[in-house]
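> let's see this in three dimensions:
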Amino acid sequence: MTLSTTRYFIELAYDGTSFHGWQIQPNAVSVQELLDRALSTCFRTPVQTTGCGRTDTGVHATRFFAHFDLPESIGRAEQQVHAVNALLPYQIGVKRIFAVQADAHARFDATSRTYHYFIHTRKDPFRHQRSWLLRDELNLAAMNEAASRLFHHTDFSCFSKSNTQTFTNNCRISEAVFTALPDNGLQFTISADRFLRNMVRAIVGTLADVGRAKLSADAFDQIIESRNRSNAGQSVPACGLYLVNITYPYVNEWQQ
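Down below sits the predicted model:
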């Protein structure tokens, strides 16, 4: 006899500095491992979460979703946010838990994802491991001109980590722009239907070369067309990267 279950989404945020990414690793501490353990302890039943994606070692998330199932006999799960948080380290914070339809999927139902990447240009102890310190002068207009070329392409093999088991390297980018921050920094915002492993950090590294006048916008185009990772720029440090939003097709208030 199969027990009836209820599917829940959980919204959380985490500082990724101390973790080896989201996904459970055999010999390293991950966000998913600690979350699953906390949920299993709180609800007194084994819980396995499925995340909206995977973040690499050192990458942060201000808005991350996962789903999990609980037996229907366990009620009032939505009210256990404080109890779950009490079982988690301070670097992980659960915002809410809410029931969804039985076939809702945190990863496969997501229609877009948005990342921010932060760069600061002066030494700042409060940005250590939170942003990339880059002392070079950057041409913001040139970087944004090159970033706009991303909209003309779908195959981003040149920005993908090699030897990944992906079905396709095609992505549709809907937003890519640098904005100046008032405190000697830059914020890069990028949104797409999906991202390849290491993709955002490789894009930022290549656009930084444009900002330092090492590459032109046309050369940036040619790098994308080459589909060759060795032609693109460095992968910038993980500390500046934040997953900030996931969009789902459900027209429900819980997304707000």
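> hey, let's count contacts and neighbours off CA atoms from now on
Fine.
> could you look up the SS state of residue 85?
helix (DSSP: H, G, I helix; E, B strand; the rest coil).
> mind listing what residue 212 touches?
136-139 (C-alpha atoms under 8 Å, 6 or more residues apart in numbering).
> which residues does the closest residue to residue 28 other than its chain neighbours contact?
Distances taken as C-alpha to C-alpha, 6 or more residues apart in numbering place residue 20 nearest to residue 28, at 6.3 Å, with adjacent residues excluded. Listed by C-alpha under 8 Å, 6+ apart, the contact set of residue 20 reads 28-31, 56-58.
> highest neighbour count among the residues you listed?
Among the contacts of residue 20, residue 31 has the most neighbours (other C-alpha atoms under 10 Å), with 24 neighbours.
> who touches it in this structure?
14, 16, 19-24, 92.
> recalculate using a threshold of 10 Å.
Contact analysis of residue 31 by C-alpha atoms under 10 Å, 6 or more residues apart in numbering lists 13-16, 18-25, 55, 88-89, 91-92.
> repeat for residue 55
Applying C-alpha under 10 Å, 6+ apart, the residues contacting residue 55 are 16, 19-23, 30-31, 61, 64, 197-198, 238, 241-243.
> which SS class is it?
Applying three-state DSSP: residue 55 is coil.
> what about residue 149, how many neighbours?
Neighbour count for residue 149, taken as other C-alpha under 10 Å: 15.
> spatially nearest residue to it (excluding sequence neighbours)?
residue 221 (6.5 Å).
> so the one you found: helix, strand or coil?
helix.
> second input sequence below; structure requested for side-by-side comparison:
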Amino acid sequence: MRYFIYLSYDGSAYHGWQIQPNAMSVQEKLNDCLRKLLRDANCSVTGAGRTDAGVHAHMMVAHFDSSSEIDGSWLTDKLNRILPQDIAVSRVVKVRDDAHARFDAKARTYHYRIYTKKNPFERQYATRITYPLDFDLMNEAAKYLLQVNDFTSFSKLHTDTKTNICRVVCAHWSKIDDDLWQFEITADRFLRNMVRAVVGTLIEVGRGRMTLQDFKSVIKKKDRCAAGDSMPGNALSLVDIKYDNTIFEEIE
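This next block holds a predicted model:
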């Protein structure tokens, strides 16, 4: 039987979601706790994606298999008792046996936050920008992301991805506080480092170092070297993942 785990985590102490040979990951922590509770040494979770080092998740989904029926409320409570304080499980739900946390995800949403004034309470979850930005111009550039589908220019080099085709359905900046701006982007899939590279390139537009035409040319070149720098991971959060209700044993 297959189950989805919905969880959130502060990624500051982890080398990303995916298990690494010589560094701690969120996936490893979750696997360890599940194996103890279910008394199954082979139990392993498969995530909906893989966040990079230092990146956070307000919502991550992972699936695992069990040979026996599980009470989702019981497992949620037990996991939260033994997981570290920076990882929290919100629920465990039964799904179809062929449901897949990664391949069945229809859309994912990320937020990237920036601020301008020195603020010790924002530094852990946002990136400080010390120069003026034209957010209207940045939003004009962001609209173009909805018109293209090849995001090679924003992908980390030498990955095992077979295609760099993505469908972006939302991309915009909004002011959420006096000195806090948030970039929201939703797509059917994301490439490694894609959001941070997109943000870095939009910031080049906002500070006047790249025109709207330059931004469009960057995408057409399909060359990572043509795009802007990758922004720090601590300001990035995975915030939502959408699935069709048909994969759940009980309607979500």
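> TM value for the aligned chains?
After superposition, the two chains reach a TM-score (TM-score structural alignment, normalised by the length of structure 2) of 0.96; 250 aligned residues with a C-alpha RMSD of 1.4 Å.
> sorry, back to before: show me what the residue nearest to residue 149 of structure 1 aligns to in structure 2.
With TM-score structural alignment as the criterion, residue 221 of structure 1 lines up with residue 216 in structure 2.
> can you tell me the mean distance of the lengthiest strand in structure 1 from structure 2 after alignment?
Taking DSSP state E as the criterion, structure 1 has its longest strand at strand 60-71. Superposed on structure 2, strand 60-71 of structure 1 shows a mean distance to its aligned partners of 0.5 Å (mean C-alpha distance after the TM-score superposition for structure 1).
> residues in structure 2 matched by that strand, start to end?
Using TM-score structural alignment, strand 60-71 of structure 1 corresponds to residues 56-67 of structure 2.
> cool, stretch 145-165 of structure 1 as well?
So stretch 145-165 of structure 1 is aligned with residues 140-160, judged by TM-score structural alignment.
> cool, stretch 196-204 of structure 1 as well?
With TM-score structural alignment as the criterion, stretch 196-204 of structure 1 aligns to 191-199.
> if we can go back for a sec, name only those of the contacts of residue 212 of structure 1 that count as buried.
residue 138 (16 or more other C-alpha atoms under 10 Å).
> now the contacts of residue 212 of structure 1 in JSON lines, with secondary structure?
Formatted as JSON lines, the contacts of residue 212 of structure 1 follow (three-state DSSP):
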{"residue": "136", "secondary structure": "coil"}
{"residue": "137", "secondary structure": "coil"}
{"residue": "138", "secondary structure": "coil"}
{"residue": "139", "secondary structure": "coil"}
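> out of the contacts of residue 212 of structure 1, who's nearest residue 77 of structure 1?
Closest approach between the contacts of residue 212 of structure 1 and residue 77 of structure 1, by C-alpha to C-alpha: residue 138, at 48.8 Å.
> so the closest one sits against residue 184, correct?
No - Residue 138 of structure 1 is not in contact with residue 184 according to C-alpha atoms under 10 Å; the separation is 11.5 Å.
> now for those two: what residues contact both?
Common neighbours of residue 138 of structure 1 and residue 184, using C-alpha under 10 Å, 6+ apart, are residue 121.
> what about the strands in the stretch 51-200 of structure 2?
Using DSSP state E, counting those that start in this stretch, the strands found in the stretch 51-200 of structure 2 span residues 56-65, 87-95, 107-115, 127-128, 168-177, 180-187.
> would you list those strands in TSV and tack on distance to residue 33 of structure 2 and mean neighbour count?
Compiled in TSV, the strands of the stretch 51-200 of structure 2 are given as follows (distance: least, C-alpha to C-alpha, whole Å; neighbours: other C-alpha atoms under 10 Å):
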stretch	distance to residue 33 of structure 2	mean neighbour count
strand 56-65	13	21
strand 87-95	11	20
strand 107-115	26	22
strand 127-128	32	20
strand 168-177	35	16
strand 180-187	31	20
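> out of those, which is closest to residue 101 of structure 2?
Smallest distance to residue 101 of structure 2 across the strands of the stretch 51-200 of structure 2 (C-alpha to C-alpha): 5.4 Å, for strand 56-65.
> quick one: the closest one to strand 87-95, angle?
40 degrees (axes from the mean of the first three to the mean of the last three C-alpha atoms, to 10 degrees).
> and strand 56-65 of structure 2 with strand 107-115, angle?
Computed by the same axes, to 10 degrees, the angle between strand 56-65 of structure 2 and strand 107-115 is 160 degrees.
> which helices and strands does strand 56-65 of structure 2 pack with?
When contacts are defined as 3 or more C-alpha pairs under 10 Å, 6 or more residues apart in numbering; DSSP states H and E, strand 56-65 of structure 2 sits against strand 2-9, helix 26-38, strand 46-47, strand 87-95, strand 107-115, strand 236-242.
> tabulate the ones you listed (JSON lines), appending distance to residue 158 of structure 2.
Converted to JSON lines, those look like this (distance: least, C-alpha to C-alpha, whole Å):
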{"stretch": "strand 2-9", "distance to residue 158 of structure 2": "28"}
{"stretch": "helix 26-38", "distance to residue 158 of structure 2": "23"}
{"stretch": "strand 46-47", "distance to residue 158 of structure 2": "21"}
{"stretch": "strand 87-95", "distance to residue 158 of structure 2": "30"}
{"stretch": "strand 107-115", "distance to residue 158 of structure 2": "23"}
{"stretch": "strand 236-242", "distance to residue 158 of structure 2": "22"}
